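[1] only geometry, no sequence info:
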């Protein structure tokens, strides 16, 4: 009796393995049977940033695939390899490639969003991405973001990501602070940082120097700048102080 139960158990296991093998083979054959009829490209943030377009993505898809992969069997096309090629583009943050029920190859690409542009004293330029990575400038599009200038930028340009440097992280946080506040986004057009990390900001319009000093006590300093713009200038007159406002020192607002 025990021998019979053992035989049936073994036979059941073997039968299950055979069925599983046949199912896998069927799925693989069915997958191989599907062909790529069309390619649908979707680019996230396409209306905010124009650093990557459909032609760029298509060029990456076709790379090493000859003239086209249209008509190829899905099972013979490595979707992961296509994802990696698309993500190799500097301005592509993430890519997802899959097949839909219509037999289309669907490509979803998420753009890297620049938060600032670095302009060094040696003519070198780059963008800072939202994750802190340094991105090359593009001939296709110029982002409307704060410009960071000065000798310190030359040091930042040596990094691949601003999180690699302690003071560079502070610069990154300062940029994000400005971009997160609509008032300061409208006010600040340029952030100049000298070799010692001293910050002077300039408005979108005009030549007023906003001397910020070292990147510390950021909220308190912006609060003082807010007092200057929203209380002092309306009271004293908008033409009263046109040269500079200094908030670098504790508990002081120096106007000229």
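    Nice, thanks for sending it over. Being a predicted model, the structure only gives us computed values, none of them experimental.

[2] contacts, neighbours, all on C-alpha from now
    Fine.

[3] if I read this right, residue 31 contacts residue 74, doesn't it?
    Yes: in this structure, residue 31 is within contact of residue 74 by C-alpha atoms under 8 Å, at 6.4 Å.

[4] of those two, which one has the most company?
    Set residue 31 next to residue 74 and count neighbours by other C-alpha atoms under 10 Å: residue 74 wins out with 22 against 14.

[5] which strands and helices sit next to the helix or strand hosting residue 108?
    Residue 108 is located in strand 104-111, with elements delineated by DSSP states H and E. For strand 104-111, the elements it packs on are strand 38-44, strand 92-99, judged by 3 or more C-alpha pairs under 8 Å, 6 or more residues apart in numbering; DSSP states H and E.

[6] now do the buried residues in the first one.
    Okay, so that is strand 38-44. 39, 41, 42, 43, 44 (16 or more other C-alpha atoms under 10 Å).

[7] now do the helices in the stretch 151-256 of the chain.
    With DSSP state H, counting those that start in this stretch, the ranges of helices along the stretch 151-256 of the chain come out as 152-156, 166-180, 182-187, 218-227, 233-236.

[8] which among those is found nearest to residue 22?
    Residue 22 sits nearest to helix 166-180 of all these, at 55.6 Å, using C-alpha to C-alpha.

[9] ok, and here's another one to check against it:
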């Protein structure tokens, strides 16, 4: 049987042509000039960081991105430069087929605000410190008191529960940490305090508070109380 048949020769030629076209396309694609830079924020309702800031971080690492080719870009290096910004949680950088350098950015989410004598900052969704922004101020509960006496993970859990609940987010505007680690919450529209106790049974306590609040609003009795005690998970104790 002859190996060099016409059919085999055609297959080899076609295969070689495919390899050539693929290599040529890859070469052209890698050497294409960057047409422009685009920045997109996943949570643009809280503009802590401006697109110009992200652009600047990209340009500083590459002098002038528009003169670069796709081959010379190190995308991981660009992502790391953006992720070093303290207000950014995560960034993804890639180049589209039409030569656009794109950065998709997720900003950090502040859950609480701490204003101390020596420093002021946010607590973010993970319970870590997040600096203030010159561009935007978040409306989150103000945290005061003996913050060093509580674990950041437990405090972040309380703050996440408030943030993720529409009623609590509108209702709770302040958190005071007592020396023993207990919490006193402040209500937006009424003068009573909310004795939350220690940071245990968090969901149960907040559910009890929401149920009590709805009933007390219907009965027009909220203005009669000076303290709402949530320490006991089986009941809500009201103090006049």
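    Nice, I can see it. What you are looking at is a predicted structure, and each value in this text was computed from that prediction instead of being measured.

[10] so what number do they get for TM-score?
    The TM-score (TM-score structural alignment, normalised by the length of structure 2) is 0.81; 228 aligned residues with a C-alpha RMSD of 2.9 Å.

[11] mean deviation of the strand holding residue 108 of structure 1 from structure 2?
    For strand 104-111 of structure 1, the mean deviation from structure 2 after alignment is 1.4 Å (mean C-alpha distance after the TM-score superposition for structure 1).

[12] what span of structure 2 lines up against whichever helix or strand comes after that strand?
    Using DSSP H and E, the helix or strand that directly follows strand 104-111 of structure 1 along the chain is strand 114-119. Across structure 2, the stretch matching strand 114-119 of structure 1 (TM-score structural alignment) is residues 110-115.

[13] how big is the offset of the matching stretch relative to structure 1?
    Looks like 2.2 Å for stretch 110-115 of structure 2 (mean C-alpha distance after the TM-score superposition for structure 1).

[14] chain center to that stretch, what's the gap?
    14 Å (C-alpha atoms, centre = their mean, to the nearest Å).

[15] who touches that stretch?
    120-125, 130, 138, 140-144, 156, 159-160, 163 (C-alpha atoms under 8 Å, 6 or more residues apart in numbering).

[16] same check on stretch 246-253 of structure 1?
    209-214, 221, 224-225, 228, 245, 254-255.

[17] what is the end-to-end distance of that stretch?
    6 Å (C-alpha to C-alpha, to the nearest Å).

[18] so which bits of it are buried?
    Buried-residue list, stretch 246-253 of structure 1, by 16+ other C-alpha under 10 Å: 246, 247, 248.

[19] count of neighbours near the residue in structure 2 that residue 202 of structure 1 lines up against?
    Under the alignment by TM-score structural alignment, residue 202 of structure 1 pairs with residue 186 in structure 2. Neighbour count for residue 186 of structure 2, taken as other C-alpha under 10 Å: 20.

[20] now do the contacts for the nearest residue to residue 186 of structure 2 once chain neighbours are set aside.
    Distances taken as C-alpha to C-alpha, 6 or more residues apart in numbering place residue 174 nearest to residue 186 of structure 2, at 4.7 Å, with adjacent residues excluded. Counting by C-alpha under 8 Å, 6+ apart, residue 174 of structure 2 makes contact with 141, 142, 143, 144, 185, 186, 187.

[21] next, find the distance separating residue 174 of structure 2 from residue 29 of structure 2.
    For residue 174 of structure 2, the distance to residue 29 of structure 2 - C-alpha to C-alpha - is 55 Å.

[22] give me the number of residues near the residue mapped onto residue 30 of structure 1 from structure 2?
    Mapped onto structure 2 by TM-score structural alignment, residue 30 of structure 1 lines up with residue 28. Using other C-alpha under 10 Å, residue 28 of structure 2 is surrounded by 14 other residues.

[23] pull out the buried residues from the helix or strand that residue 28 of structure 2 is a member of.
    Taking DSSP H and E as the definition, one finds residue 28 of structure 2 inside helix 6-30. Using 16+ other C-alpha under 10 Å as the test for burial, helix 6-30 of structure 2 gives residue 29.

[24] show residues contacting it.
    Here helix 6-30 of structure 2 has contacts from 69, 70, 71, 97, using C-alpha under 8 Å, 6+ apart.

[25] quick one: which of the contacts of residue 174 of structure 2 is most hemmed in?
    That'd be residue 141 among those, by other C-alpha under 10 Å, with 26 neighbours.

[26] for it, what is the corresponding residue in structure 1?
    Checking TM-score structural alignment: residue 141 of structure 2 goes with residue 146.

[27] re the thing from before, would you agree the match of residue 202 of structure 1 is in contact with residue 177?
    No: Residue 186 of structure 2 is beyond contact range of residue 177, at 11.5 Å (criterion: C-alpha under 8 Å).
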